[in-house]
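>>> sequence below, structure please.
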Amino acid sequence: MTMPMDQNHQQHHETWPKGTQVVANYNFDGSSPDDLPFKKGDVITIVQSTRDPNWYKGRNDNGKEGMVPATYVQKRKEVHLQAMPWYHGKISREEAEALLNNFREEGDFLIRDSVHFHGDYTLSIYFEGLVDHYRIIAKNNKLEVDGGDCLFDNLIQLVEHYEKDADGLCTKLKRALPKKGDSFGAVRIQDFEAGGWVIQKKDLQEIELIGRGEFGDVYKGLYKNQFVAVKQLKDQDRAAQAFLKEASVMTSLRHPNLVQLIGVVTGDQVIRLVTEYMGKGNLVEYLRSRGRSVIQKKDQIDFATDTCSAMEYLESKNLVHRDLAARNILINENNTAKVSDFGLAKYGDYSTEGGKFPIKWTAPEALKNNKFSNKSDMWSYGILLWELYSFGRVPYPRIPLADVVMHVERGYRMEAPEGCPKQIYNLMLRAWNLNPAERPTFKEALQELQNLRSTTV
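As a prediction, this is how the structure comes out:
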């Protein structure tokens, strides 16, 4: 085992614990049978450290283990949202002017969605007693101020540029007028590159269309000899940030019951999210297509426990999913259930404005007051359990959608599905307590389900 000498490879100092994911910065052919050869871009999981801080034992995606030179790889880093306090979303020109005229400081500014051009933005600046408005045009995944000659990857870059130089605007941007409440965030493509998450398009082969989602189409693909799911962004300009936010959340999550992000493909005007492939599709279709003749009690408790285990992990990270339902649980070839679709996920117990949420799955306090928390996820989990034990029926059968909330607030609860174990129905009812504080935590629910699982045959 000889350490390769190359002045480009810096000395490694940080110690990586078992389970750390690293990504290869260079090709490594190996110089002894103990070494693990790899190509640039390969992801390797650290199995253990060695007495030499420059070498680790690692495992590749095919399960092969061997020695890995630390200076040839980098730790994959989480991608975080950058704060955008000046972004006010959908407010009118008049509202923007009223806000800026309230403070009357030269160079005060905010950015809002364009009223007339869907997908574009407007930069509003206070200057010499008036508010000037500039259109920000979004095209080909870039942004530019109308009449300007600079292109930007995102709003953060644009603001940073005009804070340094007026560059054609009436004045430099001096003070952001922050939006009250929910603070929006932005993600930069460069952060995925720096974090080791970018996949080269040439390494990815798309095989067949397997689904259509809110943001784009989903394909079955092949990446480094393994099947993957490839989610392609459809409406570039509008959805790019939402799409990248979902990817950024996924970079911070590692759990056997969460669908794992493998990487992001950028370039050629299309953004692609590459995740592990779940061959048996989503849980609701799985339940409906197989039914009682195929799905046993053991399968149901396994799926319930798998999902709860993932949610307990999210709860421990203070991450709220906001869209938990059987359609967002995927099943792999080994019959393991994994939570997917982090497009609406957010950190913290918080309120949000607007947004469309599935009424039958969303807790009353979230629908009425936009108050989302791990406890509102628990309400949704109760609905998911009902779906699971009714073999994929739509919740609240026979109740019109517009009346569901009224019925629930008056105390109506769905009956136990046929053959549903008492303990499971009891958990559903506790998850549907109108008082969020009275609902169980996922940690408590998981303990109950594991006990039930051990006695289910």
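
>>> rest of the way, CA atoms for contacts and neighbours
OK.

>>> contacts only, for V79.
The contact partners of V79, taken as Cα atoms under 8 Å, 6 or more residues apart in numbering, are 187, 191-192, 195, 248-249, 251-252.

>>> let's go with 7 Å and repeat that
Going by Cα atoms under 7 Å, 6 or more residues apart in numbering, V79 touches 191-192, 195, 248, 251.

>>> test my guess that K39 contacts G30.
No - between K39 and G30 there is no contact under Cα atoms under 7 Å: 10.8 Å.

>>> give me the more crowded residue out of these two.
The neighbour count for K39 versus G30, taken as other Cα atoms under 10 Å, is higher for G30 (19 against 13).

>>> where do the strands sit along the stretch 251-400 of the chain?
Counting by DSSP state E, counting those that start in this stretch, the stretch 251-400 of the chain has strands at residues 261-265, 272-276, 319-320, 329-331, 337-339, 346-347, 350-351, 371-372.

>>> what does the stretch 51-200 of the chain give?
55-59, 65-69, 73-75, 82-83, 108-113, 121-127, 130-139, 142-145, 175-176, 185-186.

>>> now render those strands as JSON lines, adding mean neighbour count and distance to K224.
Below are the strands of the stretch 51-200 of the chain laid out as JSON lines (neighbours: other Cα atoms under 10 Å; distance: least, Cα to Cα, whole Å):
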{"stretch": "strand 55-59", "mean neighbour count": "22", "distance to K224": "15"}
{"stretch": "strand 65-69", "mean neighbour count": "22", "distance to K224": "17"}
{"stretch": "strand 73-75", "mean neighbour count": "20", "distance to K224": "18"}
{"stretch": "strand 82-83", "mean neighbour count": "12", "distance to K224": "32"}
{"stretch": "strand 108-113", "mean neighbour count": "25", "distance to K224": "41"}
{"stretch": "strand 121-127", "mean neighbour count": "24", "distance to K224": "40"}
{"stretch": "strand 130-139", "mean neighbour count": "19", "distance to K224": "32"}
{"stretch": "strand 142-145", "mean neighbour count": "20", "distance to K224": "30"}
{"stretch": "strand 175-176", "mean neighbour count": "17", "distance to K224": "46"}
{"stretch": "strand 185-186", "mean neighbour count": "17", "distance to K224": "30"}
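
>>> structure for this one too, so we can compare:
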Amino acid sequence: AKKQHCKPKAGEIAYHKGDILTVRNGEYRARHNATGEEGLVSGSKLREREALRIDPKLSLMPWFHGKISGLQAAGKLKPVEDGLFLVRESVRHPGDFVLCLCFSQKVFHYRVIFKDNKLSIDNKQFFYNLIDMIEFYSRNQGALATLLLKPKKKEGTKSAETKLLKSGWLLDLSKLTLGETIGEGEFGAVFEGEYAGQRVAVKNIKCDVTAQAFLEETSVMTNLHHKNLVRLLGVILHNGLHIVTELMTKGNLVNFLRTRGRFAISATQLLLICITKDFIWTTLKVIFSIFRFFFAPSDSRFSNSCISAKYCPILTNHTPMESLFKIDT
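Purely as a prediction, here's the structure:
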């Protein structure tokens, strides 16, 4: 919202400057993302969500300082205050990490052991990644001296979570319901779900490094708005990174054409799909080879495509991210 609207008339909704609203019907009816209230709005008081700039300084883990010694970590945690923390890579134990936490004018060093593809400090609580661990101990003291209250950011980094929140791309976890798995790839699983009453597809990336790479791709997707591009709704930072997009309800293109789809799409439409898909795919390869934005298109087989509710085929295989391109029939 560009302006506030605190005294709504009957059928309207109230909102403040900076609030995020989702347009539901035409240009005049919207849902308040925070309250869930729906009603009429004035188009002149709204603007499109701010797109994220591709910024290598944006980090999902601004508190991670890489491989430094305990002495160096203690030097960075000054002035000492309860709850101030950072995470470093262990020098003595390669592959493990160390959580450095300030409490009572001291710096405590907790070794984070990596075993069986999970992380743990006390062999009681286990985590898939550092992001999950920090999120947990920010709410639960557990085996620590105190809660994690204030991250010590690595010099030159910016918090991706803060940026996503301010720009309106960080979604509310409480409004997301995950359903069955509809796909599994090299980088994570894809679930069908529902967000604030809308059916969605949710890709969950649990690996820290991969999640960081996907963050850069997500930044690019916030800049892309076209009828032939699947729409990014936003991201959720919980149990890794969740990328939420609109759901393609008709499933895999190959299976669709082998079954009920052959009666829904004519031969002329199918020929147009083939011609248009290959033309666009070739064009994209040329564009991305020049600009090298965020992924390299790799495989445009029909088995890597999906169908939307309006029978729009979508290419679904990028490297490293599954593609989100639609082709009108």
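
>>> which among the contacts of V79 of the first structure gets closest to L344 of the first structure?
Distance ranking of those against L344 of the first structure, using Cα to Cα, places S248 first at 12.0 Å.

>>> please name the nearest non-neighbouring residue to that closest one.
Spatial nearest neighbour of S248 of the first structure, chain neighbours left out: V79 (5.0 Å); criterion: Cα to Cα, 6 or more residues apart in numbering.

>>> again, but for Y277 of the first structure
V228 is the one closest to Y277 of the first structure (Cα to Cα, 6+ apart), at 4.3 Å.

>>> mind listing what P313 of the second structure touches?
So P313 of the second structure contacts 253, 305-307, 326-327 (Cα under 7 Å, 6+ apart).

>>> could you dump those residues into JSON lines with distance to E192 of the second structure and neighbour count added?
Below are the contacts of P313 of the second structure laid out as JSON lines (distance: Cα to Cα, whole Å; neighbours: other Cα atoms under 10 Å):
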{"residue": "L253", "distance to E192 of the second structure": "17", "neighbour count": "23"}
{"residue": "S305", "distance to E192 of the second structure": "16", "neighbour count": "23"}
{"residue": "C306", "distance to E192 of the second structure": "14", "neighbour count": "26"}
{"residue": "I307", "distance to E192 of the second structure": "14", "neighbour count": "23"}
{"residue": "K326", "distance to E192 of the second structure": "18", "neighbour count": "24"}
{"residue": "I327", "distance to E192 of the second structure": "22", "neighbour count": "21"}
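
>>> same check for the residues you listed, but in the first structure.
Retained in the first structure (both residues aligned by TM-score structural alignment, their matches' Cα atoms under 7 Å) from these: 305-307.

>>> show me how far the longest helix anywhere in the second structure is from its chain's centre.
For the second structure, the helix that runs over the most residues, judged by DSSP state H, is helix 267-291. Here helix 267-291 of the second structure is found 27 Å from its chain centre; the criterion is Cα atoms, centre = their mean, to the nearest Å.

>>> counterpart of N101 of the first structure in the second structure?
In the second structure, nothing lines up with N101 of the first structure, judged by TM-score structural alignment.

>>> onto which residues of the second structure does stretch 427-441 of the first structure map?
Against the second structure, there is no aligned range for stretch 427-441 of the first structure (TM-score structural alignment).

>>> quick one: P56 of the second structure from Q212 of the second structure, how far?
10 Å (Cα to Cα, to the nearest Å).

>>> how many other residues sit next to N332 of the first structure?
Neighbour tally, N332 of the first structure, other Cα under 10 Å: 16.

>>> was I right about it contacting N282?
No - with contact defined as Cα under 7 Å, N332 of the first structure does not reach N282; the gap is 9.2 Å.

>>> burial check on K202 of the first structure, number of neighbours?
8.

>>> mind checking the SS state of it?
In three-state terms, and counting by DSSP: H, G, I helix; E, B strand; the rest coil, K202 of the first structure is helix.

>>> counterpart of it over in the second structure?
Per TM-score structural alignment, K202 of the first structure is aligned with S174.

>>> what is the equivalent residue in the second structure for M278 of the first structure?
Alignment note (TM-score structural alignment): M278 of the first structure maps to M248 of the second structure.

>>> can you name the residues that contact its match?
Taking Cα under 7 Å, 6+ apart, we find M248 of the second structure in contact with 306-309.

>>> let's go with 10 Å and repeat that
M248 of the second structure makes contacts with 192, 199-201, 230, 306-314, 324, 326, as judged by Cα atoms under 10 Å, 6 or more residues apart in numbering.

>>> try S289 of the second structure
Taking Cα under 10 Å, 6+ apart, we find S289 of the second structure in contact with 283, 295-297.

>>> now for those residues, which pair is the farthest apart?
T283 and F295 (14.1 Å).

>>> ok, those two, which is more surrounded?
F295 (19 against 12).

>>> distance of the more buried one relative to I280 of the second structure?
15 Å.

>>> so what's in contact with P56 and Q212 of the second structure at the same time?
Counting by Cα under 10 Å, 6+ apart, nothing touches both P56 of the second structure and Q212.

>>> quick revisit: export the contacts of S289 of the second structure to CSV and tack on distance to L99 of the second structure?
Listed next are the contacts of S289 of the second structure as CSV, based on distance: Cα to Cα, whole Å:
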residue, distance to L99 of the second structure
T283, 47
F295, 33
A296, 36
P297, 39
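
>>> between these, which sits nearest K67 of the second structure?
Within the contacts of S289 of the second structure, proximity to K67 of the second structure (Cα to Cα) peaks at F295, which comes in at 28.4 Å.

>>> so of the strands of the stretch 251-400 of the first structure, which one's packed in deepest?
strand 337-339 (a mean of 28; mean count of other Cα atoms under 10 Å).

>>> so how far is stretch 204-212 of the second structure from its chain's centroid?
Counting by Cα atoms, centre = their mean, stretch 204-212 of the second structure comes out at 10 Å from the chain centroid.

>>> name the residues of it that are buried.
Neighbour-count burial for stretch 204-212 of the second structure flags 204-208, 211-212 (criterion: 16 or more other Cα atoms under 10 Å).

>>> list the contacts of it.
56, 58-61, 127-132, 160, 184-191, 213-215, 217-218, 235-244, 320.

>>> swap in 8 Å and give it another go.
Contact partners of stretch 204-212 of the second structure, identified using Cα under 8 Å, 6+ apart, comprise 59-60, 128-131, 187-191, 239-243.
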